[in-house]
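>>> Sequence first, then the predicted structure:
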Amino acid sequence: MNELKKSILVSLWFMFLTFPIMVIRVNTIEKTVLWRWENMAWIGIGSFVLSFVWRWAIRRKEAGDAVAASGEKKTGKLAEMANNPALTNTFRALFLVIFLVTPWLVTTYQTNILISFLLYVVLGLGLNIIVGVAGLLFLGHAAFYAIGAYSYALLNQYFGLGFWVALPLGGVIAALAGIALAFPVLRLRGDYLAIVTLGFGEIVRLVLENWSDLTGGPSGISNIPRPGLFDATLSVADANIYIYYIVLALAIITIIAVTRLKDSRIGRALQALREDEIACEAMGIDRVGVKVMAFGLGTAWAGFAGVIFAAKTTFINPASFTFFESAIILSIVVLGGMGSNLGVILGSAFLVLLPEYLRAFSEYRMILFATAMVLMMVFRPQGLIPAKGRSYTVDDPELNAADGGRI
């Protein structure tokens, strides 16, 4: 009953605040006043429902936090399904088949959207190595995306290199740039590291914008060739489908590589660096080598994605690689769940696919997006799919009796 009273008071307060805007409409031409009382009714009903639902959700969240703090573990149906290998493998195969046949069932426009989605998956997974696995706050990922794109464009323009030669070279050049950035920032962490990487991203963009003799400046580089399929002449639609399968293959390779990396010795060292840098070094892990490796591995995937982006658009300029791109990629990682591959895929779908399919609600799209972000940060700050920790069992009877055998 107390919650109902609070929700009623909230609705009355909102009705009072929005009364001049939502109810009164003055026609200055005819000098008349139109009273829109139905708007006040909708404001009252909407604010009452939202207030009640919000309080209910907060109570559920507090109850869940209390259960988590008490050490009790609750496994829901989704968790049980995720732990079933046969079921998860079936879903993976099903999604793979869907993605393989989709380009032949949709329009060229839809194929382009899916290419952008897969590119952001690759970018997000690459940044996830640095931010999610290694725990380094990185705000300049778009710079390495640009390095990969311009590597292909310039190598083709000045040396005549094709797409398949430029693809690995773009990743290597971006990785070398990431390693070069890693050495000056080895002692930095947190906000200081974020500021330096943000500055590096802006430096790269300004160099591309002002070195007109090499990069074309603000005019960019055009007529970048698409990847060839032997000697076949492809139409624009066929070329898009071909690029779609290339980026799909790259996304699958990236998912497998990042998953294997997290479970490897290098991945364990990166996760130890994330948890406690001082303890990590005290345990004999080479902090310098691990940080350099994180920067090199994470930025390499941005280089690969940049090469494909240049081949897809056939035109690039510095305006395509602003800080907004870095912010979107970082949002994908944080929203999906830092350290979680599936979370990055869902985050990419939320931030890339959903805005495209909500163009019918273009006036309210950003409001819906901002509301969803606020709700995520309040109710699931760990992301859509948080990374799972691992537990290990030992055969010591004393430890088994004391802690259930888990370390």
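Right, received. Where do you want to start?
>>> going forward, measure contacts and count neighbours with C-alpha atoms only.
Will do.
>>> List the contacts of stretch 258-268.
Leu125, Gly126, Ile129, Val133, Val290, Asn341 (Cα atoms under 8 Å, 6 or more residues apart in numbering).
>>> Nearest to Ser222 among the residues you listed?
Using Cα to Cα, the shortest approach to Ser222 within the contacts of stretch 258-268 belongs to Gly126, at 26.9 Å.
>>> Can you pick out the most distant pair from the contacts of stretch 258-268?
Looking across those, with Cα to Cα as the criterion, the two at the greatest separation are Val290 and Asn341, at 20.4 Å.
>>> Which of these two has more residues huddled nearby?
Here Val290 and Asn341 are set side by side on neighbour count (other Cα atoms under 10 Å), and the busier one is Asn341, at 26 against 19.
>>> so the more buried one makes contact with Ala257?
No: Asn341 lies out of contact with Ala257 (Cα atoms under 8 Å); the separation is 10.7 Å.
>>> In a markdown table: the contacts of stretch 258-268, plus distance to Gly44.
Shown next, in a markdown table, are the contacts of stretch 258-268 (distance: Cα to Cα, whole Å):
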| residue | distance to Gly44 |
| --- | --- |
| Leu125 | 44 |
| Gly126 | 46 |
| Ile129 | 47 |
| Val133 | 46 |
| Val290 | 56 |
| Asn341 | 42 |
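>>> and those residues, which of them are in strands?
Among the contacts of stretch 258-268, no member is found in strands (DSSP state E).
>>> Near the nearest residue to Gly162 once chain neighbours are set aside, how many other residues are there?
In space, and not counting its chain neighbours, Gly162 is closest to Asn156: 6.2 Å by Cα to Cα, 6 or more residues apart in numbering. Asn156 is surrounded by 17 other residues when neighbours are defined as other Cα under 10 Å.
>>> name the helices or strands packed onto the strand or helix carrying Trp164?
In the assignment (DSSP states H and E), Trp164 maps to helix 163-182. Applying 3 or more Cα pairs under 8 Å, 6 or more residues apart in numbering; DSSP states H and E, one finds that helix 163-182 contacts helix 141-159, helix 287-313.
>>> put this beside the first:
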Amino acid sequence: MTNAKTAPAPSNPPADAPHGVGDAIRTWWAGLSRPAQWGFGVPAVLVLAILPLFKLPLLDTPGTSFGGVMAQFAMYALIAIGLNVVVGQAGLLDLGYVGFYAVGAYTVGLLTSPNSPWNQTGGWLGTKWAWLLCVPIAILATSISGLILGTPTLRLRGDYLAIVTLGFGEIVRLLADNLPDITNGSLGLSRIQYPHLGESDKHPGGYFSSGNLGDQHSWNLLDRANSGTWWYWLGIVLVVIVLLFVGNLERSRVGRAWVAIREDEDAAEIMGVPTFKFKLWAFMIGAGIGGLSGALYAGQVQFINPTGFNVINSMLFLCAVVLGGQGNKLGVIVGAFLIVYLPNRLMSVNVGGQSLGDYKYLFFGLTLVVLMIFRPQGLFPARQKLLAYGRQVYRAVRRPAAAAQTTGAGQ
């Protein structure tokens, strides 16, 4: 009796195999246990924290303060994480996220600036800690604005929702520009409060004051850090806190509902997921994180006006999320770093009498076109562990069945 021979199955690589540097890093990180992730993450954060204290030739930005650049990066990282909740996790296209950013900044400015009729500094807001007390108020105000905007508009989908959110961002900017009795109009709000920490004869305004230029010749790291570095350190702390909060949400029932809505909202609705409620949660949480970043911005620059909250900035925020990888928290942080760092790094490079940093919109536009062609999921695409485990289970079940069929055919 002739034994039947079966053709060998084609050896296709698993669907979750790494296809690039970003995928390799993601796969390596996902394979670590939680204590191992903390073991690698904490030293990495400490190394990132001391970077602005030393002028490294490859990383330094000759055209501007590297500490100030890193402070801006921390602020953009918060924005990217908040926008990633809305766009990357829940799949809601928000083109007016700068509106929440503006609400957070103006909340702090209206409560602490002498140019505002609502200034409460010196009253129930103590001068030294006025900014810190305004941060939770800014988060609450932007979350409420997310609730007000999301309740009537989250019934819309796709392009319609994008247009509505874009209009919201422009409405906030125009209100700030056309209410001179409250917002001081185009003149803006100045002398906004900031944390008065470390006030002394050497630092009259404290560590966070714009007058703190740092002492590069000091061996004391606290004296070596300028105001931008201090804002960067504060931003890192806030980023870690927000990452822990958002990460726990993603691993909960809320995160699974967001993924279901992002993949197919109709199917999620049929399966019993209250899609409107979870979309509204995503909108409010993303808005609150945007308000936190706006409060950080207002305290750092101590001056705000409507021109800082235009639609171009909203596109840059979305670019950071798309570039880093929608749905990947660490990926969007990398995207925020590239958005902030590269223009400042190229600012000192002149070609034909023009700084390359001025062409940042051209460069980012070309980068997005190339990225959409060759890597549409971003530099660090998000992969759902549940789907990866499902493929592993499928292969594990299929192999014994295929082996049994081969054995039966050979008998």
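In hand now; what should we look at? Just so you know, these numbers come straight off a predicted model, no measurement behind them.
>>> Just the contacts of stretch 258-268 of the first structure: which are in helices?
Among the contacts of stretch 258-268 of the first structure, the ones falling in helices (DSSP state H) are Leu125, Gly126, Val290, Asn341.
>>> who are the neighbours in contact with the first one?
Pointing back at Leu125 of the first structure there. When contacts are counted by Cα under 8 Å, 6+ apart, Leu125 of the first structure touches Thr254, Ile255, Val258, Gly298, Val333, Asn341, Val344.
>>> Go again with 6 Å.
Going by Cα atoms under 6 Å, 6 or more residues apart in numbering, Leu125 of the first structure touches no other residue.
>>> what residue of the second structure takes the place of it?
Under the alignment defined by TM-score structural alignment, Leu125 of the first structure is paired with Ile81 of the second structure.
>>> Quick one: residues in contact with stretch 4-16 of the first structure.
Gly44, Ser47, Phe48, Ser51, Phe52.
>>> Buried ones in that stretch, by neighbour count?
When neighbours are counted by 16 or more other Cα atoms under 10 Å, the buried residues of stretch 4-16 of the first structure are found to be Ser7, Ile8, Leu9, Val10, Ser11, Leu12, Phe14, Met15.
>>> can you check stretch 70-81 of the first structure too?
Using 16+ other Cα under 10 Å, none of the residues of stretch 70-81 of the first structure count as buried.
>>> that older thread, among the contacts of stretch 4-16 of the first structure, which ones are in helices?
When these are checked against helices using DSSP H, the ones located there are Gly44, Ser47, Phe48, Ser51, Phe52.
>>> and the gap between the third one and Val288 of the first structure?
What it means is Phe48 of the first structure. As judged by Cα to Cα, to the nearest Å, Phe48 of the first structure and Val288 of the first structure stand 55 Å apart.
>>> what do you get for Met338 of the first structure?
Met338 of the first structure sits 22 Å away from Val288 of the first structure, going by Cα to Cα.
>>> cool, and Phe361 of the first structure?
As judged by Cα to Cα, Phe361 of the first structure and Val288 of the first structure stand 49 Å apart.
>>> Compare those two and say which is more crowded by neighbours.
For Phe361 of the first structure against Val288, the residue with the higher neighbour count under other Cα under 10 Å is Val288, and the figures read 14 against 11.
>>> for the spatially most central residue of the second structure, what are its contacts?
Against the mean C-alpha coordinate of the second structure, by Cα atoms, centre = their mean, the closest residue is Ala80 at 1.7 Å. Taking Cα under 6 Å, 6+ apart as the definition of contact, the neighbours of Ala80 of the second structure are Val321, Val332.
>>> hmm, back to that, now for the helices and strands packed on helix 163-182 of the first structure, which one comes closest to Leu181 of the first structure?
Distance to Leu181 of the first structure, taken as Cα to Cα, is lowest for helix 287-313 among these, at 8.0 Å.
>>> Show where the closest one falls in the second structure, residue numbers please.
Aligned using TM-score structural alignment, helix 287-313 of the first structure spans residues 275-301 in the second structure.
>>> what's the average per-residue distance for that stretch once overlaid on the first structure?
Comparing stretch 275-301 of the second structure with its match in the first structure after superposition yields a mean distance of 0.8 Å (mean Cα distance after the TM-score superposition for the first structure).
>>> Show me where the stretch 1-150 of the first structure has its helices.
In order along the chain, the stretch 1-150 of the first structure carries the following helices (DSSP state H, counting those that start in this stretch): 2-22, 37-70, 77-82, 85-101, 108-128, 141-159.
>>> Please render those helices as TSV that adds distance to Leu188 of the first structure to the earlier fields.
Written out in TSV, the entries for those read as follows (distance: least, Cα to Cα, whole Å):
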stretch	distance to Leu188 of the first structure
helix 2-22	46
helix 37-70	33
helix 77-82	37
helix 85-101	39
helix 108-128	18
helix 141-159	17
